[in-house]
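Participant: Structure for the following, please:
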Amino acid sequence: MQVEIWTDVNCPFCYLGKKRFNDALADFAHADQVQVVHRSFELDPDFPAGESGDVVDKLTKKYGRTVEQVVDGERQLGAAANAVGLDYITSGRDYGNSFDMHRLLHWAKDLGRQEEMLDALYLANFAETEPFFGDTERLVKVAVGAGFDETGVREVLDDPQRYAADVRADEKQAQEFGVNGVPFYVFDRKYAVSGAQPPELFAQALTQAWDDRPQPTMLADGDACGPDGCEVPQA
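Facilitator: Below is the predicted model of the structure:
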């Protein structure tokens, strides 16, 4: 069974949702048969690369809220993250263009290490005080700190075309699904869950998607080989 998760590194609910989903998956009886794939979704694709902005300032302008309201919202997000064992910096965070991060995530997917890359990016954004966006060297440092080869990281970042088509393909699929916010979870292209839901709901979705997997219809049954050997034709 495959679970696809559309996310963006800018998104605090994606950070929180990843932990809640993973907690549910850890208790799922068939976890070893679930393939998790992280898909790309940019929350602010028009933000200039190489720059960063203040999160509080961004949210006050985008949603028309007061600074006090946004700061209180960040505190609530911090409390929710802490409740599931995640660190969360409630002030001083930045935001920016995440396209290069998505390209790195596709590269890490080819290496079979997408989870590790995403965890490193989330921690750098939400749990560390040093600014994260708009600085290629900072991004390299984060990836290398997570155990990725520096030469490989730089080769991806130095070539803007590498994995760009993969990112765009994910975003196109999201549009076709009607995704307008993240995190967004798709189970075997049959069921979907939106938002950082509680582990119990993710557990329910995993179970339902597993139970509803298509099973082959037997049209004929004859001699065959199995784990205990092959049937011997009788004269």
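
Participant: When you work out contacts or count neighbours from here on, use the C-alpha atoms and nothing else.
Facilitator: Fine.

Participant: And stretch 153-173, what's buried?
Facilitator: Neighbour-count burial for stretch 153-173 flags Val153, Arg154, Val156, Leu157, Arg162, Tyr163, Ala164, Asp166, Val167, Arg168, Asp170, Glu171 (criterion: 16 or more other CA atoms under 10 Å).

Participant: quick one: which two of the residues you listed are the most distant?
Facilitator: Using CA to CA, these span at most 23.9 Å, a distance reached by Arg154 and Glu171.

Participant: Residues contacting the helix ranked longest in the chain, please?
Facilitator: Across the chain, the helix with the greatest residue count (assigned by DSSP state H) is helix 67-83. For helix 67-83, contacts defined as CA atoms under 8 Å, 6 or more residues apart in numbering pick out Pro12, Leu16, Val56, Asp57, Leu59, Thr60, Asp87, Tyr88, Ile89, Thr90, Ser91.

Participant: Recalculate using a threshold of 6 Å.
Facilitator: Leu16, Tyr88, Thr90 (CA atoms under 6 Å, 6 or more residues apart in numbering).

Participant: Would you do the same for the sequence below? I want to compare the two.
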Amino acid sequence: MEIIYWSDYACPFCFIGRKHLEAAIQKLNEENNENITVTMKAFELDPSAPTVVTQTATERLASKYGLTLEDAADRINGVNMMGQALGIDFRYDKAKPGNTFDAHRITKLAQAKDYKIAETLTELLYKAYFVKSEVISDHAVLIAKGKEAGLAEADVKVVLDSDMYAKEVREEEALAARYGINSVPFFVVNDKVALPGALPIAEFEKVLREMLVKEAE
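Facilitator: You can find the predicted model right below:
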């Protein structure tokens, strides 16, 4: 089974949705080791976001949706609680909003190299943003995460010092636009079933079970 999903590293529900999906897959694998691959596709919530941090996460949310700082803080606290319920030390309030284009580019590098490296890097970048409050537009941070995931430092630097994988990122974003995807996360299972949003674990599990049965017929 192949699952692709459009996501952005600055999207809390993308991280939560990914963890929900992982939990559902783990449940299925506990019963019968299924061959399920999950591949992230690039989506930028704010392609014009600066590479230098200029706002707090609370200020960014308030300005984007016309909220008071108090209301924005309440929303962020609610998201933190959702993440913490999954065992993640979610600190969305401490996140440092910035451009995610280069993070997506090194993700494409990882995907071209090795599936496990790509999955590890994706997890590291989500945690860098939502747990460790790191600036994921910072090339030093991206190089460090790439190395930690198993990429060669030189390979990451070559990508960041050029426009490598820019075309691939833009193509994935254009494909999302053609599909009418305007919010993330957005999951597609076996090119047949579309699942928008951070669905509950039980809902992911239900859909995947149904798909596995159909594929076996």
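
Participant: Next, the TM-score between them, please.
Facilitator: Once superposed, the chains reach a TM-score of 0.91 (TM-score structural alignment, normalised by the length of the second structure), with 212 aligned residues with a CA RMSD of 1.7 Å.

Participant: on that earlier part again, between the contacts of helix 67-83 of the first structure, which is closest to Asp212 of the first structure?
Facilitator: Using CA to CA, Leu16 comes nearest to Asp212 of the first structure of these, at 27.3 Å.

Participant: That closest one should be in a strand, yeah?
Facilitator: No - judged by DSSP: H, G, I helix; E, B strand; the rest coil, Leu16 of the first structure forms no part of a strand; its state is helix.

Participant: residue contacts, it?
Facilitator: By CA under 6 Å, 6+ apart, Leu16 of the first structure lies in contact with Ala81.

Participant: do Tyr122 of the first structure as well
Facilitator: Counting by CA under 6 Å, 6+ apart, there are no residues that Tyr122 of the first structure touches.

Participant: Please report the distance of it from Asp212 of the first structure.
Facilitator: Relative to Asp212 of the first structure, Tyr122 of the first structure is positioned 33 Å away (CA to CA, to the nearest Å).

Participant: ok, now Gln197 of the first structure?
Facilitator: Per CA to CA, Gln197 of the first structure is found 21 Å from Asp212 of the first structure.

Participant: The two - which one has more neighbours?
Facilitator: Gln197 (16 against 12; other CA atoms under 10 Å).

Participant: mind checking what the more buried one lines up with in the second structure?
Facilitator: With TM-score structural alignment as the criterion, Gln197 of the first structure lines up with Leu199 in the second structure.

Participant: Against Arg18 of the second structure, how distant is its match?
Facilitator: Counting by CA to CA - Leu199 of the second structure and Arg18 of the second structure are separated by 9 Å.

Participant: again, but for Leu121 of the second structure
Facilitator: Distance from Leu121 of the second structure to Arg18 of the second structure, by CA to CA: 13 Å.

Participant: So for the two, which sits in the more crowded spot?
Facilitator: Higher neighbour count among Leu121 of the second structure and Arg18: Leu121, with 25 against 22, using other CA under 10 Å.

Participant: which stretch of helix or strand covers that one?
Facilitator: Using DSSP states H and E, Leu121 of the second structure sits in helix 115-130.

Participant: quick one on the thing from earlier: just the ones of the buried residues of stretch 153-173 of the first structure in strands?
Facilitator: For these, not one is inside strands, with DSSP state E as the criterion.

Participant: Generate CSV for those, with distance to Thr136 of the first structure as supplementary columns.
Facilitator: Formatted as CSV, those follow (distance: CA to CA, whole Å):
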residue, distance to Thr136 of the first structure
Val153, 10
Arg154, 9
Val156, 11
Leu157, 8
Arg162, 16
Tyr163, 17
Ala164, 17
Asp166, 20
Val167, 18
Arg168, 21
Asp170, 23
Glu171, 23
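
Participant: Can you tell me which of those comes closest to Asp100 of the first structure?
Facilitator: Nearest to Asp100 of the first structure out of these is Leu157 (CA to CA; 6.7 Å).

Participant: ok, and the closest non-adjacent residue to the closest one?
Facilitator: Leaving out its chain neighbours, the residue that sits closest to Leu157 of the first structure by CA to CA, 6 or more residues apart in numbering is Asp100, at 6.7 Å.

Participant: what about the alignment partner in the second structure of that neighbour, neighbour count?
Facilitator: Aligned by TM-score structural alignment, Asp100 of the first structure pairs with Asp102 of the second structure. The number of residues packed near Asp102 of the second structure is 22, by other CA under 10 Å.

Participant: Look up how far Glu34 of the second structure lies from Asp102 of the second structure.
Facilitator: Per CA to CA, Asp102 of the second structure is found 33 Å from Glu34 of the second structure.

Participant: How about the contacts made by the match of Gln197 of the first structure?
Facilitator: Contacts of Leu199 of the second structure (CA under 6 Å, 6+ apart): none.

Participant: helix/strand/coil for it?
Facilitator: Secondary structure, three-state DSSP: Leu199 of the second structure is coil.

Participant: returning to what we had before: any idea how far Thr37 of the second structure is from the match of Asp100 of the first structure?
Facilitator: 24 Å.

Participant: do the same with Val193 of the second structure
Facilitator: 15 Å.

Participant: what do you get for Glu203 of the second structure?
Facilitator: Taking CA to CA as the criterion, Glu203 of the second structure is separated from Thr37 of the second structure by 18 Å.

Participant: got it, and Gln84 of the second structure?
Facilitator: Distance of Gln84 of the second structure to Thr37 of the second structure, computed by CA to CA: 26 Å.

Participant: returning to that earlier point: helix, strand or coil: sort out the residue nearest to Leu157 of the first structure for me.
Facilitator: Judged by three-state DSSP, the three-state class of Asp100 of the first structure is helix.

Participant: Now do it against Ala26 of the first structure, distance only.
Facilitator: With the distance defined as CA to CA, Asp100 of the first structure ends up 30 Å from Ala26 of the first structure.
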